[in-house]
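Engineer: curious how this folds, go ahead:
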Amino acid sequence: MTNPTAADLIARSNSLGSDPKNTNYAGGNTSAKGTDIDPVTGEPVELMWVKGSGGDLGTLQEKGLAVLRLDRMRALVKVYPGLDREDEMVAAFDYCLHGKGGAAPSIDTAMHGLVDAAHVDHLHPDSGIAIATAADGEALTSKIFGDKVVWVPWRRPGFQLGLDIAEIKAKNPQAIGCILGGHGITAWGDTSAESEQNSLWIIETAQTYIDSHGESQPFGAAREGFGALADAERLTKAAALAATIRGLASRDKPMVGHFTDDERVLEFLASAKAPELAELGTSCPDHFLRTKVKPMLLDLPAHASVEESVARLSELHEAYRADYTAYYEAHATDSSPAIRGADPLIVLVPGVGMFSYGANKQTARVAGEFYLNAINVMRGAEALSTYTPISDAEKFNIEYWALEEAKLLRAPKPKTHQGRIAFVTGAASGIGKAIATRLAAEGACVVIADLDLEKARAAAAELGSTDVAIGVAANVADADGVQSAINETLLAFGGIDLVVNNAGLSLSKPLLETTEKDWDLQHDVMAKGSFLVTKAAAKSLVEQGMGGDVIYISSKNSVFAGPNNIAYSATKADQAHQVRLLAVELGEHGVRVNGINPDGVVRGSGIFAAGWGANRAATYGVKEEDLGQYYANRTILKREVVPENVADAVYVLTGPELSRTTGLHIPVDSGVAAAFLR
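Structural biologist: Here you go, the predicted structure:
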């Protein structure tokens, strides 16, 4: 049963964390102090419930709380060894825990435990950080809040900061909170409601002051030629640049991307101060831990051609890597963790928008949200004063903190397909849906492309949020429609790594009954469609320079001469030879091309449900409901092939185990001797 104090804390945390003006995703922490019965003594014991390391306030649950005994927590003051060894105190928190389970205590635990208040909120609101990063932030704090809010100079989060804030509260009994220089805000209260009310008052008071006293153009005048492109032109250019930029951002390790053309980003990129402010970087630790210390900004006007932009981005990328390496070398010590990569996580393109990157889609999206927070912070600070982030040395001390490294090491091992972006055609049902489901389960971002947009979106929704899968409309026989679907993929996830040509249909007819229309329809969807999809995707695969996979779901009919099946089998043979041809052509770019030859997959198949099953059943003289078993009985293994069997083959072919395999066709047919590959 949840303790009432903990229940109130979770409710307050969710309330504060659900509004991005209060704090960003996974930013800040909250706590509550109360009593519970110690099961060992049967006596009441004073406890503190505090959001643990790595959680998010907006979605916080009881399992995300750390629970500590206050007597032991406060006793740590007597053994605190000082600033030079304060990182040791995080390990000491483990000896203060009450009971089992819950989250690991974060570095901010001391702030909550040492401050003499029943409820404490530490948040990262844009308006509060704007004051915290202003050159005259201390004077502004006094002017805006009077003596209700106290200024605390920048100090790295830790035990000493907790002691500092505890002392400030003791010396300022009238205060309801403080502004933490370069960082954020902390507020407190005797009740959960009072603490939340005080937090919101600080946030809203700061924003009201910025709105009423700030300059109308804090970023300066707009630069001529750097304004936002028209909507269609903007998205077209973004899609044209996406694969190249992702390749640059993935030099050290593969990244998934996110794109936004939020008007606040476009306004910032058009402004006179954008180059100067971008170079200063972010200040709040939560910001630069997600975005790196600064972004990479393209210094060309909005109407620069894609070719010019690509060339300049490549030059800027080399300069960025050299600059970041110099930053690391200037501040690293013998005990510092190894450099984690020198590629940018935020790439800004004037007139177009912002590309952000991470190990998965959620991390990439959140990185973009954090940089938008940083833009808001810079706007507020420049409106009232001069934006002055913490120094690079302090940023490095946070970014390469041993405690931050330990948090990264605690992260679960990535799945085999994490960071990969898959585009699967005909994926709203049957084999395609099974493939999409398996790839998503293995960590891939999946685009479900189907002729029926509603079904594609419904199938994507079954796999999770849009951080996992999206549905797009795709008539694979139409070049413009294919390119549009690929562009949607590039804008949704930043690039493309894995293509599965699965879309298909069939008409079971003998030669003399097969019309030219029948022939053209099947060849348009499968032979031509696979060609169009692979061609459009290959352009991005080559531009990324990250290799990739193309899979053709061909058929045992590509090598087996079945009856009454001229058009279908011929187009499958066409697909099978595309595999061989493209394996040779795309191999120099690290792109592997392989095929899978299933036997008749009846269960869940859109093709069979659309009449093909009835025709094949009639051809073989069996009932339609017995067709799957008929196919199984004629195989060596006597087992029916289902969509998941084909999905398993795609998983293996595109996983790490067969990284040196290309030009291969894998039979998934339970053994059809006539279709053996020779």
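Engineer: all contacts plus neighbour counts: C-alpha atoms, from now on.
Structural biologist: Will do.
Engineer: what does stretch 566-573 rub up against?
Structural biologist: By CA atoms under 8 Å, 6 or more residues apart in numbering, the surrounding residues in contact with stretch 566-573 are 506-511, 514, 518-519, 522-523, 526-527, 554-555, 557-559, 561-562.
Engineer: tell me which of these fall in helices.
Structural biologist: Applying DSSP state H to the contacts of stretch 566-573, the entries found in helices are D518, W519, Q522.
Engineer: out of those residues, the closest to A332 would be?
Structural biologist: Lowest distance from A332 to those (CA to CA) belongs to Q522, with 61.5 Å.
Engineer: where exactly do the strands run in the stretch 501-650 of the chain?
Structural biologist: Counting by DSSP state E, counting those that start in this stretch, the stretch 501-650 of the chain has strands at residues 548-553, 591-598.
Engineer: whoops, the stretch 201-350 of the chain was the one
Structural biologist: Using DSSP E, counting those that start in this stretch, the strands found in the stretch 201-350 of the chain span residues 256-260, 296-297, 346-349.
Engineer: of the ones you listed, which is nearest V472?
Structural biologist: Nearest of these (CA to CA): strand 256-260, 16.8 Å.
Engineer: hmm, who's touching that closest one?
Structural biologist: Strand 256-260 is contacted by residues 246, 353-361, 364-365, 368, 419-421, 491-495 when judged by CA under 8 Å, 6+ apart.
Engineer: who's in contact with the helix or strand hosting P667?
Structural biologist: Using DSSP states H and E, P667 sits in strand 665-668. For strand 665-668, the surrounding residues in contact (CA under 8 Å, 6+ apart) are 556, 576, 594-599, 641, 645-646, 649, 676.
Engineer: and it, which residues are buried?
Structural biologist: By neighbour count on 16 or more other CA atoms under 10 Å, the buried set for strand 665-668 is H665, I666, P667, V668.
Engineer: do stretch 579-587 as well
Structural biologist: By neighbour count on 16+ other CA under 10 Å, the buried set for stretch 579-587 is V579, R580, L582, A583, L586.
Engineer: want to throw these into JSON lines with distance to Y387?
Structural biologist: Converted to JSON lines, the buried residues of stretch 579-587 look like this (distance: CA to CA, whole Å):
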{"residue": "V579", "distance to Y387": "56"}
{"residue": "R580", "distance to Y387": "58"}
{"residue": "L582", "distance to Y387": "53"}
{"residue": "A583", "distance to Y387": "53"}
{"residue": "L586", "distance to Y387": "49"}
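Engineer: another one to check against the first:
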Amino acid sequence: MTNPAVADLIARSNRLGADAKNTNYAGGNTSAKGTETDPVTGESVDLVWVKGSGGDLGTLTEPGLAVLRLDRMRALVDVYPGVDQEDEMVAAFDYCLHGKGGAAPSIDTAMHGLVDSAHVDHLHPDSGIAIATAADGEALTKQIFGDTVVWVPWRRPGFQLGLDIAAIKDANPQAIGCILGGHGITAWGDTSDECETNSLTILDTAAAYIAEHSKPEPFGAPLPGYAGLSTAERRAKAAALAPTLRAIASADKPMVGHYTDSEVVLDFLGHAEHPRLAALGTSCPDHFLRTKVTPLLLDLPATAGVEESIARLEELHEAYRADYQAYYDRHATPDSPAIRGADPLVILIPGVGMFSYGKDKQTARVAGEFYVNAINVMRGAEGLSTYAPIEESEKFRIEYWALEEAKLARMPQPKPLATRIALVTGAASGIGRATAAKLAAEGACVVLADLDGAKAAAAAADLGTTDVAVGVAADVSDEDAVQAMVDAAVLAFGGLDLVVNNAGLSLSKPLLETTVADWDLQHDVMAKGSFLVSKAAAKVLIAQKLGGDIVYISSKNSIVAGPNNIAYSATKADQAHQVRLLAAELGEHGIKVNGVNPDGVVRGSGIFAGGWGASRAKVYGVEEENLGAFYAQRTLLKREVLPEHCANAVFALCGPEMTHTTGLHIPVDAGVAAAFLR
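Structural biologist: A predicted model of the protein is given here:
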């Protein structure tokens, strides 16, 4: 049975975390104190439940809490060695755990355990951080809150900060919380409701004060030529720049991207002070751990052309890497973790928006959300005063903190296709749908394209959130539609790594009944369609400088002659040779091109369900429902080929084990001797 204090804590945390005005994703932490019976002694024991390391308030559940004995945790005060050795106290938290302990305790655990209140909230609201990062934040805190909220000068999160806040709370019994310089807010209460009310009072009061007293143009005057482009213009430019931007963000290691063109970002980049403010970087530790200390900012107007912008971005990237290395060298000590990469995680393009990057789509998206938080913070601080983030040396101490390194080491190992972005055509059914599911299960972000956009969207939704898969409508026989599909992919996930040419159809007719229209339709979708998709995708793959994979779902019919399918088999032979031609041409760019040759994939197939199955069954003199079994009996293995078997072959070609294979066709036909490759 859940302890009432825990139930209140979870409910409060979820309410606070559900509203972005209160705190950022995975930011902040909450706690509650209460009693339980010790299962060993049968005696009552005082406990503190704290949101564990890496958790998110909005989705917090009981397993996400760290559970510590309050007496043992508070006894750490007597053995605290001082601020120079405070990191040692985090390891000591493990000796304070109750029972199995729950989640790993976070660095802020001391704040929650040492503050003498039953409930404590530590949050990162934009309004609170705006006051915390204002040059005269202490005076503003007094002016806005009187003596009910106390200013705490910047101190890195840890045991000493917990001691400081506990002392401030004891010395100010009238206070409901404090503003943490450069960082956020902390509030407390005797009940969960009181604590939540106090938290909301602080952030809402700060927001109201900023709204009432801010100067009209916190970011300075509008900058001529830097205003946001029209929606169509900025998205077209974003798609054109995306491959280069991903190459920049992925020079050290591959990254997934997220594009944001919100009014908040466009407004920031359209005003005169944005270069100065961007250079100052973010302040809240949760922000710059996700965004790096500064973004890469393109210093050209919105009207600059794509080629000019690409050339300048490449120059700026070289300078950014040198600056980041210098930042590391200025502050690193012999004990510092190795540099984690010198590429930007946030790239700002005036008139267009922002690309943010991470190890997966969620991380990239959250990095972008955090930079939007930072823009809001800058607006609030500049509106009242001057934005003054914490010192660069303090940012380094947190970014390259041994405790942060240990947190990263606890992360699960990435899946085989992590950071890879896949585009699958004909993905609403059959082989395409199974392939998209396989690639997503192995860690890829997937764009499912289909002539039927609604079915593509439904298939994508079955794979998870839009951080995993998105569906788009696309007619692969139309060059403009193909380009729009590829643009949608790079705007969804920042780039492209893996393309599966699967879209197809078939009309089973003998030669004399096959019309020119029949011939053109099948060649337009499969031969021409594959060519168009490969051409548009290759442009992205080459610009990214990350290599990549193109896979054609061809057919055993590309090798074996069968009755009554002249148009289908001819176009499959065309696709098969495209594999060889493109493997020869694209190899110098690290792009592998391979094919899969299935036979008779009946179950789940859109082609077979659309009339091809009935036609083939008639040709072979069997009932349509028995066609899969018929195909199986003519194979060496006597096994029916399913969409999942073809998907497995695609993964094998694109996965980590076949890095040196290109120009190959893999038969997935359960053994058709006539289709053996020669």
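Engineer: once they're superposed, tell me the TM-score.
Structural biologist: Scored against TM-score structural alignment, normalised by the length of structure 1, the superposed chains reach a TM-score of 1.00; 678 aligned residues with a CA RMSD of 0.6 Å.
Engineer: next one: the longest helix along structure 2 to chain centre, how far?
Structural biologist: Longest helix in structure 2 by number of residues (criterion: DSSP H): helix 306-331. Helix 306-331 of structure 2 sits 23 Å away from the centroid of its parent chain (CA atoms, centre = their mean, to the nearest Å).
Engineer: which SS state does P389 of structure 1 fall under?
Structural biologist: Assigned state for P389 of structure 1: coil (three-state reduction, DSSP: H, G, I helix; E, B strand; the rest coil).
Engineer: that older thread, please convert the contacts of strand 665-668 of structure 1 to TSV, extending it with neighbour count.
Structural biologist: As requested, these are arranged in TSV below (neighbours: other CA atoms under 10 Å):
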residue	neighbour count
K556	29
A576	27
N594	27
G595	28
I596	25
N597	23
P598	26
D599	25
V641	21
N645	19
V646	24
A649	19
F676	13
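Engineer: between those, which sits nearest F226 of structure 1?
Structural biologist: Checking these one by one against F226 of structure 1 (CA to CA), the nearest turns out to be N594, at 44.5 Å.
Engineer: the closest one is in contact with L664, isn't it?
Structural biologist: Yes. Between N594 of structure 1 and L664 there is a contact under CA atoms under 8 Å: 5.0 Å.
Engineer: if we can go back for a sec, mean deviation of the strand holding P667 of structure 1 from structure 2?
Structural biologist: Strand 665-668 of structure 1: mean distance to aligned residues in structure 2 after superposition is 0.4 Å, counting by mean CA distance after the TM-score superposition for structure 1.
Engineer: of the strands of the stretch 201-350 of structure 1, flag the one that's most buried.
Structural biologist: Using mean count of other CA atoms under 10 Å, the stretch among the strands of the stretch 201-350 of structure 1 with the largest mean neighbour count is strand 256-260, at a mean of 27.
Engineer: mean deviation of it from structure 2?
Structural biologist: Compared with structure 2 after fitting, strand 256-260 of structure 1 deviates on average by 0.4 Å (mean CA distance after the TM-score superposition for structure 1).
Engineer: as a quick check, tell me the outermost residue of structure 1.
Structural biologist: Distance from the C-alpha centroid of structure 1 peaks at L512, with 53.8 Å (CA atoms, centre = their mean).
Engineer: quick one, strands of the stretch 1-150 of structure 1?
Structural biologist: All strands of the stretch 1-150 of structure 1, identified by DSSP E, counting those that start in this stretch, fall at 29-37, 44-51, 65-69, 119-123, 149-152.
Engineer: and for the stretch 351-500 of structure 2?
Structural biologist: 353-358, 421-425, 445-450, 469-473, 498-501.
Engineer: out of those strands, which gets nearest to A461 of structure 2?
Structural biologist: Closest of those to A461 of structure 2 is strand 469-473, at 7.1 Å (criterion: CA to CA).
Engineer: coming back round to it: pull out the buried members of the contacts of stretch 566-573 of structure 1.
Structural biologist: Buried members of the contacts of stretch 566-573 of structure 1, counted by 16+ other CA under 10 Å: 506-509, 514, 518-519, 522-523, 526-527, 554-555, 557-559.
Engineer: nearest to L200 of structure 1, of those residues?
Structural biologist: Of all those, L200 of structure 1 sits closest to M526, with 58.3 Å by CA to CA.
Engineer: H183 of structure 1 reaches T282, doesn't it?
Structural biologist: No. Using CA under 8 Å, H183 of structure 1 is not in contact with T282, being 10.2 Å away.
Engineer: tell me which of these two has more neighbours.
Structural biologist: Remark: of H183 of structure 1 and T282, T282 carries more neighbours, 32 against 28, as counted by other CA atoms under 10 Å.
Engineer: gap between the more buried one and G220 of structure 1?
Structural biologist: 19 Å (CA to CA, to the nearest Å).
Engineer: next: V476 of structure 1.
Structural biologist: In this structure, V476 of structure 1 and G220 of structure 1 are 47 Å apart, going by CA to CA.
Engineer: more crowded one of these two?
Structural biologist: V476 (29 against 16).
Engineer: OK, contacts around the more buried one?
Structural biologist: Contacts of V476 of structure 1 (CA under 8 Å, 6+ apart): T425, L451, V482, A503, V525, K528, G529, S530, L532, V533.
Engineer: by neighbours, which of these wins?
Structural biologist: Counting neighbours by other CA under 10 Å, T425 comes out on top of the contacts of V476 of structure 1 with 31 neighbours.
Engineer: wait, that one touches D450, no?
Structural biologist: Yes. Using CA under 8 Å, T425 of structure 1 is in contact with D450, at 5.9 Å.
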